[in-house]
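**Q** sequence first, predicted coordinates after that:
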Amino acid sequence: MTVRTRFAPSPTGYLHLGGARTALYSWAYARHFGGTFILRIEDTDLERSTPEAVQAILDGMKWLGLEHDEGPFYQMQRMDRYREVIKSMLEAGTAYLCYCTPEEVEAMRERMRALGEKPRYDGTWRPEEGKQLPPVPEGVKPVVRFKNPLDGEVTWTDVVKGPITIGNKELDDLIIARGDGTPTYNFCVAVDDWDMKITHVLRGDDHVNNTPRQINILRALGAELPQYGHLPMILGPDGQKLSKRHGAVSVMQYPEQGFLPEAMLNYLARLGWSHGDDEIFSMAQFTEWFNLEHLTASAAQFNPEKLAWLNNHYIKQSDNERLAGLARPIMEREGAQFEGAPPLAAVLGLMKERTNTINELADAAMLFFRTPNPDAALLAQHLTDAVRPALAQFAEKLQTVEWSKPALSAAMKEVLAANGLKMPQLAMPLRLLVTGQLQTPAIDAVLELFGRETVLARIQKGL
């Protein structure tokens, strides 16, 4: 059997973390077995589906690097196929025309609620042997209903939740085509999974109630059933369902906030699956390890601090030129002056150890790309009469010293020893004059990057 998985979002909103995790698991399972990963856009909800949401889904998948092997397929482009299947089901007697108006169906449900029963369609137009159907009313466009089995149960072994059984009496004859002829969600999904030969369906557990309906439709079509796995929802840090109040909603907000795709993938992989105690791993390792046995049935909790920690790890592992490509547009918006400044990649290599996002990294690097404007009070505090002679001596040495971090460090120590000073007494005013701020990486590394000409000019101006 060739494994065929699919990710099938509805474009009624943006790609969120739960959807991205579903896509990741479906992609990884196909990759693990050398199978096929299919992208399908379920856009039959015409009122809520938007081109912007479709594009956001495609952008999110591209940013994450979850490449599909087939698709994207759009349900709205498959209408002829759905109508063909509905016609065959009407002919086979597994579907039928229903002329009840929405008002009549609602009245049925109200009567059942009043009797304490589950509200449902009562089967008025369901054809049965020996049953007399009502006369066809004029001017009513019929819907098409699926003839759901009246007895028995639908049972499947969910790869996440274990055995699940739902009685057919719980399911009424759902509408598979509306009065205007457009097919409905559960019907389209079943036909698509059949036509696309899907072997494994991984999706959120909000779809559990759809599964028995889709199984019954597939059985009526004589189709082979896929295996189903329903992933528990992702909770926010407060234990409530992840929502807007927890921060980013769309996956595409995360690159805007300075997160790397490999950090997001690594984080999502662990939100419902585990491989021993492994926390950090590549996507190659993940696809090698991924299986359905280690999916957890309990809800995972989103932890922004953990994501930031992982992002810091991947920033430190990243090529400095790549980081420069990501940080430069941010810095340009902040007015960074790149002409005559140190190479951006080298600066980011120095600054990246302590930053959790690209945005933080860009902000930290700005000290190399703007004119320093030290606070006058801080200068008066640190650039004292006791320090000025030592600073002048250091500037003298900088005229001829080899411009390397070890040589700059050695020159500074010589000046400190000659003047009986401690490192902060010289380093603090140096930082203020050269960068305009007191907090920087190691001062010798900072001076090396700025270059002899810039450092000397800023010290002389301060003196």
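**A** Nice, I can see it. These figures come from a predicted structure and were not determined experimentally.
**Q** going by C-alpha atoms from here, please, whenever you check contacts or count neighbours.
**A** OK.
**Q** run a quick neighbour tally on the closest residue to residue 295 other than its chain neighbours.
**A** Spatially, and ignoring its direct neighbours in sequence, residue 295 is nearest to residue 273 (4.5 Å; CA to CA, 6 or more residues apart in numbering). Look at residue 273: counted by other CA atoms under 10 Å, it has 18 neighbours.
**Q** please apply the same query to the one 3 residues further on.
**A** Residue 276 is surrounded by 7 other residues when neighbours are defined as other CA under 10 Å.
**Q** what of residue 333?
**A** 8.
**Q** and it, how far from residue 266?
**A** Distance from residue 333 to residue 266, counting by CA to CA, to the nearest Å: 30 Å.
**Q** try residue 213
**A** Distance from residue 213 to residue 266, by CA to CA: 34 Å.
**Q** and here's the other structure:
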Amino acid sequence: MTIRTRFAPSPTGYLHIGGARTALYSWLFARKHQGRFVLRIEDTDLERSTPESVAAILEGMAFLNLDYDEGPFYQTRRFDRYREVLSELIAHGHAYYCTCTKAELEEQRAAQMARKEKPRYDRRCRELGHGPSPEAVVRFKNPLTGEVVVDDAVKGRVVFRNDELDDLIIARSDGTPTYNFTVVVDDMDMDITHVIRGDDHLNNTPRQINMLRALDAKPPAYAHIPMILGEDGARLSKRHGAVSVMQYRDEGYLPEALINYLVRLGWAHGDQEIFTRAEMIALFDIKDVHAAAAAINPKKLLWLNQHYIKTLPAADIAERLRPFLVERGADPAAGPALTDVVLALRERAKTLVEMAAQALFFYHEQVTIDDPKNQAILANAPHAALTALAEALATQSTWTREAVHATLEAVATDQGLTFGKLAQPVRIAVTGSSVSPPIDVTCALLGRERCVSRLHAAVAQSLAFREARP
């Protein structure tokens, strides 16, 4: 048997990280067993489904590199097939037309609640033999006795009594099929062997199994994974920060880090924290997924992201950094090689957004010194030493990190300063900030012309800062 899994999002919004984790687990299970991974877009909610949401889902899958073997399939293109199966169920006595009005259903519900019963459809149309009509819906004739046993790979054995399940609507009065019915037809037609999805679908499972059996189809194996919670233990929402895959991308997270983070939200292999994609495929087992909900840990994600920034090839990170610099108005061609900048910055940058912010000074002609603390440092800086350094660097024959370092030390000694007393105002002068890579590395990357120009500009600015002090 060929293992076949599917990811079936509804295009009513962005790709949520909970959905992304479901897609990842389904993808890993298929890849581990040399199976097939199917992408299905469940877009039958015509009022809420949008092309923009479809694009966001496809973009998110591409960003995470979760490639699919078949699809994307769209449910809205399969309405003829759903009508065919619906007719089959009706013809074989497994479904029936129901003409109960909304008012009648509300009256039933109110009476049941008054009797402290579970509110559900009372099946009054089940044996009346109604035919199709403009106001009629189609309901599945659920078995009245017996049980549905779900041997869930995550939840364990779950038993549902058929007399607790109502006859759910599988086609609306306008003929459009409902979610539970389309899922059944699709899973049957696509030969899905394993359904991995959120545990909010667990209560749908017995109904779907009963429909599959009515169609003489073998139900797939199920694994219902728990939801992801916020740090406070509440259901994950926008108030907890980023929840969209593409929002994480825009905030400078790498797909390698996000995938590594998501796989560990509910699954573990000993104490191992870092996994290559090949290791995930080899080690992942859906039976090892925890039944309890996992809570997000933004600090762990940042740690993972920095790990990948530091360990992936610098040239690779450089290409990913490029659009973040362009977005911030920098021209990556107007400065040092991006790979060299990555090597200088990646020990301290946790995201590509942070790295881009730290790299901007390399690609601007001049820098501004806005921080009052940095202005005060420059106001008190040894101006003669800064001027002497600018003159020494302007005539320096070799421009390397080592040569710049030697010149800095020589000027500091000549001016009676420690290296640190000179380095900090120099850093502010050439970067506009009090934080940067080592000053010799920074100057070597920045280039002679910009270093000298910025040192002269800083001396002039420092005098203005000094005069402006109260």
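**A** Cool, got the structure. Everything numeric here is computed off the predicted structure, so don't read it as measured data.
**Q** TM-score for this pair?
**A** Here the TM-score for the pair of chains, by TM-score structural alignment, normalised by the length of the first structure, is 0.92; 454 aligned residues with a CA RMSD of 2.1 Å.
**Q** so the residue nearest to residue 295 of the first structure sits against residue 296, correct?
**A** Yes - between residue 273 of the first structure and residue 296 there is a contact at 5.9 Å, judged by CA atoms under 8 Å.
**Q** shared neighbours of those two, anything?
**A** Shared contacts of residue 273 of the first structure and residue 296, defined by CA atoms under 8 Å, 6 or more residues apart in numbering, are absent.
**Q** so who does the residue nearest to residue 295 of the first structure touch?
**A** 294, 295, 296.
**Q** would you list those residues in CSV and tack on neighbour count?
**A** Output for the contacts of residue 273 of the first structure, formatted as CSV (neighbours: other CA atoms under 10 Å):
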residue, neighbour count
294, 15
295, 22
296, 18
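**Q** out of these, flag the one nearest to residue 108 of the first structure.
**A** residue 296 (40.6 Å; CA to CA).
**Q** give the aligned equivalent of the closest one in the second structure.
**A** Aligned by TM-score structural alignment, residue 296 of the first structure pairs with residue 290 of the second structure.
**Q** hang on, the earlier thing: which position in the second structure pairs with the residue nearest to residue 295 of the first structure?
**A** Checking TM-score structural alignment: residue 273 of the first structure goes with residue 267.
**Q** confirm that its match sits in a strand.
**A** No - the assignment for residue 267 of the second structure, made by DSSP: H, G, I helix; E, B strand; the rest coil, is coil rather than a strand.
**Q** and the gap between it and residue 403 of the second structure?
**A** If you go by CA to CA, the gap between residue 267 of the second structure and residue 403 of the second structure works out to 51 Å.
**Q** and the match of residue 296 of the first structure, helix, strand or coil?
**A** Quick answer, by three-state DSSP: residue 290 of the second structure is coil.
**Q** ok, residue 148 of the second structure next?
**A** Under three-state DSSP, residue 148 of the second structure comes out as strand.
**Q** and it? What does it align with in the first structure?
**A** Using TM-score structural alignment, residue 148 of the second structure sits opposite residue 154 in the first structure.
**Q** that match is in contact with residue 168, isn't it?
**A** Yes - counting by CA under 8 Å, residue 154 of the first structure does reach residue 168; the two are 6.7 Å apart.
**Q** and the nearest residue to residue 302 of the first structure once chain neighbours are set aside, how many neighbours?
**A** Closest residue to residue 302 of the first structure apart from its sequence neighbours, by CA to CA, 6+ apart: residue 236 at 5.2 Å. For residue 236 of the first structure, the count of nearby residues is 19 (other CA under 10 Å).
**Q** and residue 236 of the first structure, what's its match in the second structure?
**A** Per TM-score structural alignment, residue 236 of the first structure is aligned with residue 230.
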